[in-house]
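1. have a look; sequence and predicted model below, questions after that.
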Amino acid sequence: MDNEWTHKTVLLNEAVDALFADASATAGGTYVDATFGRGGHSRLILSRLGPEGRLIAFDKDAEAVSEAARITDARFSIRHQGFRDLGELRPGSVSGLLMDLGISSPQIDNPARGFSFRFDGPLDMRMDTTRGESVADWLATAEQQQIAEVIRDYGEERFAVPIAKAIVARRQERGPVSTTTELAELVAGAVKTREQGQNPATRTFQALRIFINAELEELQQALEASITVLQPRGRLAVISFHSLEDRIVKQFIARHSREVYDRRAPFAAPVAMKLRSVARIFPSDAEVAANPRARSAVLRVAERTETI
């Protein structure tokens, strides 16, 4: 396998430590790395497991699945699936569940994947290149209003309308945008001002990647599934890299960390809370200095309550 692009796992020890807070459950527990990536978290989890332990990993990127094949530990298995499929696991069977959201450095740094405006490459951005349509395919037919809504909603981009107009005008004049450089240049021409140090295309690329991979919808599905598959006192650890993801995780944990009363039945017993919020953890200054891509990361940890 090509090792040209390397990956530094963010919040490696902090995330795995959070999963193994209950030492009595480690020996024979089943753990899930819902986003294998390049396996940094998975390898550390395996080092903590006892002989009867088990680790199940998920990833919809075929390159990540190929990397996982290098792990020969019999306690480990990989599924070529997104973490929206966590609900396929047996209810109450998981001792710890880790989700490391976003994209890995090899995905960003490989021009052929089309995730970054820093390299010229095909405008793809699919996590799973074996299925679905690329960003270029979608931009070739999408309505201007659709494009603007995606860039505004998923990128929080205030110049979404001018950017969408520029993409559609280019399509009508010279054909669809097909490369990362073409898109970045179009965005730069449409964006009037930008925060110091940020490329004008940053928010647009983020928005299109999130949209084409249905990342936020998949996150919501995976979080809901976590409630079902976690055993009592099982830990949920989620690493987010931007505000849209973190808001979903924060609100999910908060919603399930309180008793719910039915106002239509004031004397009925409340629905018991399902999670207990445990921690919010940020990378250390030393980690950010060594790996600038860690600077926006936040780890939220919750624990399944005793009653299911």
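-> All right, it came through fine.
2. only C-alpha atoms for contact and neighbour calcs from this point on.
-> Noted.
3. who's in contact with the most centrally placed residue in the chain?
-> By Cα atoms, centre = their mean, the chain has its centre lying nearest to residue 101, at 2.2 Å. Taking Cα atoms under 8 Å, 6 or more residues apart in numbering, we find residue 101 in contact with 35, 238-241.
4. just name the closest of the residues you listed to residue 120, please.
-> Closest to residue 120 out of these is residue 241 (24.0 Å), distances taken as Cα to Cα.
5. my read is that the closest one contacts residue 296, right?
-> Yes: Residue 241 lies in contact with residue 296 (Cα atoms under 8 Å); the separation is 5.3 Å.
6. give me the more crowded residue out of the two.
-> Neighbour comparison, residue 241 and residue 296: the larger count goes to residue 241, with 18 against 14 (by other Cα atoms under 10 Å).
7. who's in contact with the more buried one?
-> Per Cα under 8 Å, 6+ apart, neighbours of residue 241: 101-102, 294, 296-298.
8. repeat for residue 227
-> 274-275, 304.
9. run through who's touching stretch 252-269.
-> 223, 270-277, 302.
10. now render the residues you listed as JSON lines, adding neighbour count, distance to residue 195 and secondary structure.
-> Shown next, in JSON lines, are those (neighbours: other Cα atoms under 10 Å; distance: Cα to Cα, whole Å; DSSP: H, G, I helix; E, B strand; the rest coil):
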{"residue": "223", "neighbour count": "21", "distance to residue 195": "33", "secondary structure": "helix"}
{"residue": "270", "neighbour count": "14", "distance to residue 195": "47", "secondary structure": "coil"}
{"residue": "271", "neighbour count": "12", "distance to residue 195": "45", "secondary structure": "strand"}
{"residue": "272", "neighbour count": "15", "distance to residue 195": "45", "secondary structure": "coil"}
{"residue": "273", "neighbour count": "18", "distance to residue 195": "41", "secondary structure": "coil"}
{"residue": "274", "neighbour count": "21", "distance to residue 195": "40", "secondary structure": "coil"}
{"residue": "275", "neighbour count": "26", "distance to residue 195": "38", "secondary structure": "strand"}
{"residue": "276", "neighbour count": "20", "distance to residue 195": "37", "secondary structure": "strand"}
{"residue": "277", "neighbour count": "18", "distance to residue 195": "34", "secondary structure": "strand"}
{"residue": "302", "neighbour count": "24", "distance to residue 195": "34", "secondary structure": "strand"}
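11. check it against this one:
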Amino acid sequence: MMSDYHVPVMLKECIEGLDIKPDGVYVDVTFGGGGHSREILKHLNEKGRLLAFDQDVDAQQNIPNDDRLTFIDQNFRFLKNNCRLYGAIPVDGVLADLGVSSHQFDQPERGFSIRFDAELDMRMDQSGSLTARQVVNEYSEEDLHKIFGIYGEIQNAKSLAKAVVTARLNAPIETVAELKEAIRKNIPKGKENKYLAQVFQALRIEVNQELEALQEFLAQAVDVLKPGGRLVVMSYHSLEDRLVKNFIAKGKFRGEVEKDFFGNEIKPLESVVRKAITASAEEVAQNNRARSAKLRVAVKL
């Protein structure tokens, strides 16, 4: 069940960030193992409501039997439409725990992990059409260069892309092991795990359109929140965190914050914490995933 499915990171801090009103309406857009959702439900009375999103079929095994919970099996980029559909606008708080659940990493056949040999899949939504295998075998060298450089933040992205394209001329690269073998000469000595993790991150972000989905979600979160409502977002790599940080600070992802005629900043959110909250040393010792987590909390103005 949930305990081995996914241990929720910074649970206490997330719940504090949401500042839950017992009769409020909340949305957990990354249900996963249901750890955060269960905790939110504990703070709600019989009038409170929780909407939970997850596009991964496996997550549905964790849904608690609770009338206050509405489960929506979709990507959080469809937040606003679904909140409207279920008569849940405006809401008091939105929580997002980004990235891949431990459960997804631990299922060899999903192809998320560098630890197991499996087909290159990496779809979070198993009905999605694009797989990592297609990206590796069908994308141009130029596009692979971009993906590895931007999404993986890989130093030698150009030569890495060339190695992949050269290797696939002989035979398609179908599995994790074949991909590792194809790029073996590009991996810096002594940094194998970190490098491969960056390669896999880049492919996963592309397959799942994670950064586009995140931007759409953040923009919609502002629309569904009531004034004074809370947005709580936990990210696990700098690309996500930068988008969240910029959006909270400026109400947009790039450029400077807009100002009105009198020079006042026009932005929908105000940060509640001075800088991102990180996990305690004790939590990191118990749950390695917490190491890279950054939690940001904002209130709608």
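-> Done, it's in. If you're wondering where the values come from, they're calculated on a predicted model, not measured in any experiment.
12. give me the TM-score for this pair.
-> Overall, the chain-to-chain superposition scores 0.91 on the TM-score scale (TM-score structural alignment, normalised by the length of the second structure); 292 aligned residues with a Cα RMSD of 2.2 Å.
13. just put the contacts of residue 227 of the first structure in TSV and tack on distance to residue 26 of the first structure.
-> Formatted as TSV, the contacts of residue 227 of the first structure follow (distance: Cα to Cα, whole Å):
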residue	distance to residue 26 of the first structure
274	22
275	20
304	16
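14. out of those, who's nearest residue 71 of the first structure?
-> residue 304 (29.4 Å).
15. double-check the closest one against residue 278; I have them as touching.
-> No: with contact defined as Cα under 8 Å, residue 304 of the first structure does not reach residue 278; the gap is 10.2 Å.
16. the two: which has the busier surroundings?
-> Each of residue 304 of the first structure and residue 278 has its neighbours counted (other Cα under 10 Å); residue 304 has more, 27 against 15.
17. alignment lookup: that one to the second structure.
-> Matched by TM-score structural alignment, residue 304 of the first structure corresponds to residue 300 in the second structure.
18. spit out the contact partners of its match.
-> Contacts of residue 300 of the second structure by Cα under 8 Å, 6+ apart are 222, 225-231, 268-270.
19. where exactly do the helices run in the stretch 201-308 of the first structure?
-> Assigned by DSSP state H, counting those that start in this stretch, the helices in the stretch 201-308 of the first structure fall at 202-212, 215-229, 243-255, 285-290.
20. tell me which of those lies nearest to residue 77 of the first structure.
-> Taking Cα to Cα, helix 215-229 is the member of the helices of the stretch 201-308 of the first structure nearest to residue 77 of the first structure, at 17.1 Å.
21. how about the closest one, which residues of the second structure does it hit?
-> Aligned by TM-score structural alignment, helix 215-229 of the first structure falls on residues 210-224 of the second structure.
22. give me the mean deviation of the matching stretch from the first structure.
-> Averaged over the aligned pairs, stretch 210-224 of the second structure sits 0.5 Å from the first structure after superposition, using mean Cα distance after the TM-score superposition for the first structure.
23. gap between that stretch and the chain center?
-> 11 Å (Cα atoms, centre = their mean, to the nearest Å).
24. aligned to residue 56 of the first structure, what sits in the second structure?
-> Using TM-score structural alignment, residue 56 of the first structure lines up with residue 51 in the second structure.
25. from residue 89 of the second structure, how far off is its match?
-> From residue 51 of the second structure across to residue 89 of the second structure, the span is 11 Å (Cα to Cα, to the nearest Å).
26. same check, this time on residue 280 of the second structure
-> 35 Å.
27. okay, those two: which has more neighbours?
-> Per other Cα under 10 Å, whichever of residue 280 of the second structure and residue 89 has more neighbours is residue 89, with 17 against 11.
28. could you look up the SS state of that one?
-> Here residue 89 of the second structure takes the coil state, with states given by DSSP: H, G, I helix; E, B strand; the rest coil.
29. look up the closest residue to residue 5 of the first structure, ignoring the ones flanking it.
-> residue 106 (4.7 Å; Cα to Cα, 6 or more residues apart in numbering).
30. on that earlier part again, any chance of the helices of the stretch 201-308 of the first structure in CSV, plus distance to residue 5 of the first structure?
-> Below are the helices of the stretch 201-308 of the first structure laid out as CSV (distance: least, Cα to Cα, whole Å):
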stretch, distance to residue 5 of the first structure
helix 202-212, 20
helix 215-229, 23
helix 243-255, 25
helix 285-290, 17
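31. looking at those helices, which is closest to residue 40 of the first structure?
-> Ranking those by proximity to residue 40 of the first structure (Cα to Cα) places helix 285-290 first, at 15.0 Å.
32. which residue lines up with residue 78 of the second structure in the first structure?
-> Checking TM-score structural alignment: residue 78 of the second structure goes with residue 85.
33. that match belongs to a helix?
-> Yes: counting by three-state DSSP, residue 85 of the first structure is part of a helix.
34. tell me how many other residues surround it.
-> There are 15 residues near residue 85 of the first structure, going by other Cα under 10 Å.
35. swap in the one 3 residues further on?
-> A count of neighbours around residue 88 of the first structure, defined by other Cα under 10 Å, yields 10.
36. look up how far residue 284 of the first structure lies from it.
-> 35 Å.
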